[in-house]
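**Student:** With the sequence up front, the predicted model follows.
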Amino acid sequence: MVTTRPPSPLYPSPPMVLRGVSWPTYKTLMAEVGGDRAWRIAYDRGVLELRMPLEEHEEPKGLLESFVEAIADELEIEVRKLGSLTLEREDLARAVEPDSCFYIQNEAAVRGRKIDLPNDPPPDLVIEADYTNSSVNKQSIYWALGVPELWRYTNQRLLVYARTESGYEQQNFSPGFPFLPIAEVGHFIEQSRTLGQRSAVRLFRHRIQAILSEQRG
């Protein structure tokens, strides 16, 4: 008897990759399937990748979103969270849906607006939680779109990248939040597995409060 392995997040289906997809074909496909879909896209000059988010993928992404919101509350600033907003530019023949994205420095400029690149600025921060390999270089897409800061959560570590003239360079600090203890973020996410998500967020918030209090003297 042949035994087939049931679907498991340990053995995720690879992304579907379509090549030779023109921009009009990409736009037609997106219009036909609409926004009510589970899979996310990345499009780079004719190559279209479709991928399904996983549970292991979504949980750290949600916690990172909560961490950004906690920081914003402690700083008493506005941020605009737009999740997996489709970022696309026909003139560059590139499009991508991040795991999440935020407007921070440019929040006031896009508040209440329907985002339209390049007439509007790109998000100030993009978040990617890596649990599947991508056939498309999404960092190059974000760079082309002008996203200034990229967070990648991979192997229980947060990696922070800043946009330069030639690409992204990994940083030891967040350009948007220089006080963020990057090396500790993975620990807070791992704590959520035993303490619960909201407890982990509260612990993170207390850590940020302590850092800001120390800076303010």
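**Tutor:** The structure has been received and is ready for your questions. Here the structure is a predicted model, which means the values were calculated and not measured.
**Student:** only C-alpha atoms for contact and neighbour calcs from this point on.
**Tutor:** Fine.
**Student:** residues contacting the spatially most central residue of the chain?
**Tutor:** Note on the chain: the residue nearest the mean C-alpha position is residue 127, at 2.1 Å, using Cα atoms, centre = their mean. Contacts for residue 127 (Cα atoms under 8 Å, 6 or more residues apart in numbering) come out as 61, 64, 98, 99, 100, 101, 150, 151, 152, 153.
**Student:** tell me which element it is part of?
**Tutor:** Secondary structure from DSSP states H and E places residue 127 in strand 125-129.
**Student:** can you list contacts of stretch 21-33?
**Tutor:** Counting by Cα under 8 Å, 6+ apart, 45, 46, 47, 48, 90, 93 sit against stretch 21-33.
**Student:** adding another structure so you can compare the two:
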Amino acid sequence: MTSALLNDYFPLQVENGYQEEKFFTSGVNWPAYESFLTFLGNSSRYRVAYLLETLEIMSPSRNHELDKKAIARLLEVYLEEKRIRFWGLGSTTLKNKDKQAGKEPDECYCIGTDKDIPDLAIEVIYTSGGIDTLEIYRRLGVTEVWFWQNQQFTIYCLENDTYQTKPNSQVLPNLDLTFMSQYVTINDPLEAITQWREQIKSNTTF
């Protein structure tokens, strides 16, 4: 993997940040995957996923990044106001050589106590297809995954080594994600945070 390869597959990605591209390649062994992560370093330009020798490289769009930041801010306001201890790990690379799986989530969190593997991963979906994200998280042992797609959340909870869809978060059972989704879509981030904080303070049900 070289910078030339990346340029070949992502020629349009810098046009105002609206272009979102995905590239897949198979036959990538674990040392090659780790070498590629080292090559990218701390770059936020790409998200990398790995499962059983298949590598996925994604260049997130502007809207993708706006949504993921909005969700993170809203969630962190909720955790702060409810005095729930959390560790925000952002897009930290999660990987397990024995399970042949690795992922850089859009956002991820340890809730209650700090852990090697987060309790919650959040994925913003703008382009369909690709590596089986839930299979990666299952192999890594992430307790809960939220998918944000078409302006709504889908919640997956790990039970008996299988993800099950749930109407509510199990990690944060009092958080109404349907209600929170209304604030993700507000165009003014400051207004969204201000209104959301007021709702949390005035609403005793979540």
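**Tutor:** Here it is on my side, so go on. On a predicted model such as this, the values are computed, not experimentally measured, just so you know.
**Student:** Superpose on structure 2 and give me the mean offset of the strand holding residue 127 of structure 1.
**Tutor:** Average distance, strand 125-129 of structure 1 versus aligned residues of structure 2 after superposition (mean Cα distance after the TM-score superposition for structure 1): 0.6 Å.
**Student:** Now for residue 125 of structure 1: which residues touch it?
**Tutor:** Residue 125 of structure 1 makes contact with 101, 102, 103, 104, 147, 148, 149, 150, 151 under the criterion Cα under 8 Å, 6+ apart.
**Student:** Can you tell me which of those residues is closest to residue 182 of structure 1?
**Tutor:** residue 151 (10.2 Å; Cα to Cα).
**Student:** Can you find the partner of that closest one in structure 2?
**Tutor:** Aligned by TM-score structural alignment, residue 151 of structure 1 pairs with residue 146 of structure 2.
**Student:** before we move on, what about residue 28 of structure 1?
**Tutor:** That one, residue 28 of structure 1, aligns with residue 35 by TM-score structural alignment.
**Student:** helix, strand or coil for that match?
**Tutor:** Under DSSP: H, G, I helix; E, B strand; the rest coil, the three-state class of residue 35 of structure 2 is helix.
**Student:** How about the one 4 residues further on?
**Tutor:** At residue 39 of structure 2, secondary structure determined by three-state DSSP is helix.
**Student:** Next: residue 154 of structure 2.
**Tutor:** Under three-state DSSP, residue 154 of structure 2 falls in the strand class.
**Student:** Read off where the lengthiest helix in structure 2 ends up in structure 1.
**Tutor:** Ranked by number of residues, the top helix in structure 2 under DSSP state H is helix 62-81. Aligned using TM-score structural alignment, helix 62-81 of structure 2 spans residues 55-74 in structure 1.
**Student:** That stretch vs structure 2, average distance?
**Tutor:** Counting by mean Cα distance after the TM-score superposition for structure 1, stretch 55-74 of structure 1 comes out at 1.1 Å.
**Student:** Which of the contacts of stretch 21-33 of structure 1 ranks first by neighbour count?
**Tutor:** When neighbours are taken as other Cα atoms under 10 Å, the top entry among the contacts of stretch 21-33 of structure 1 is residue 48 (24 neighbours).
**Student:** quick one: contacts for that one?
**Tutor:** The contact partners of residue 48 of structure 1, by Cα under 8 Å, 6+ apart, come to 17, 18, 19, 21, 26, 41, 42.
**Student:** three-state assignment of it?
**Tutor:** Residue 48 of structure 1 ends up strand, using three-state DSSP.
**Student:** just to revisit the earlier point, was I right about the match of residue 151 of structure 1 contacting residue 121?
**Tutor:** Yes: at 6.4 Å, residue 146 of structure 2 counts as touching residue 121 under the criterion of Cα atoms under 8 Å.
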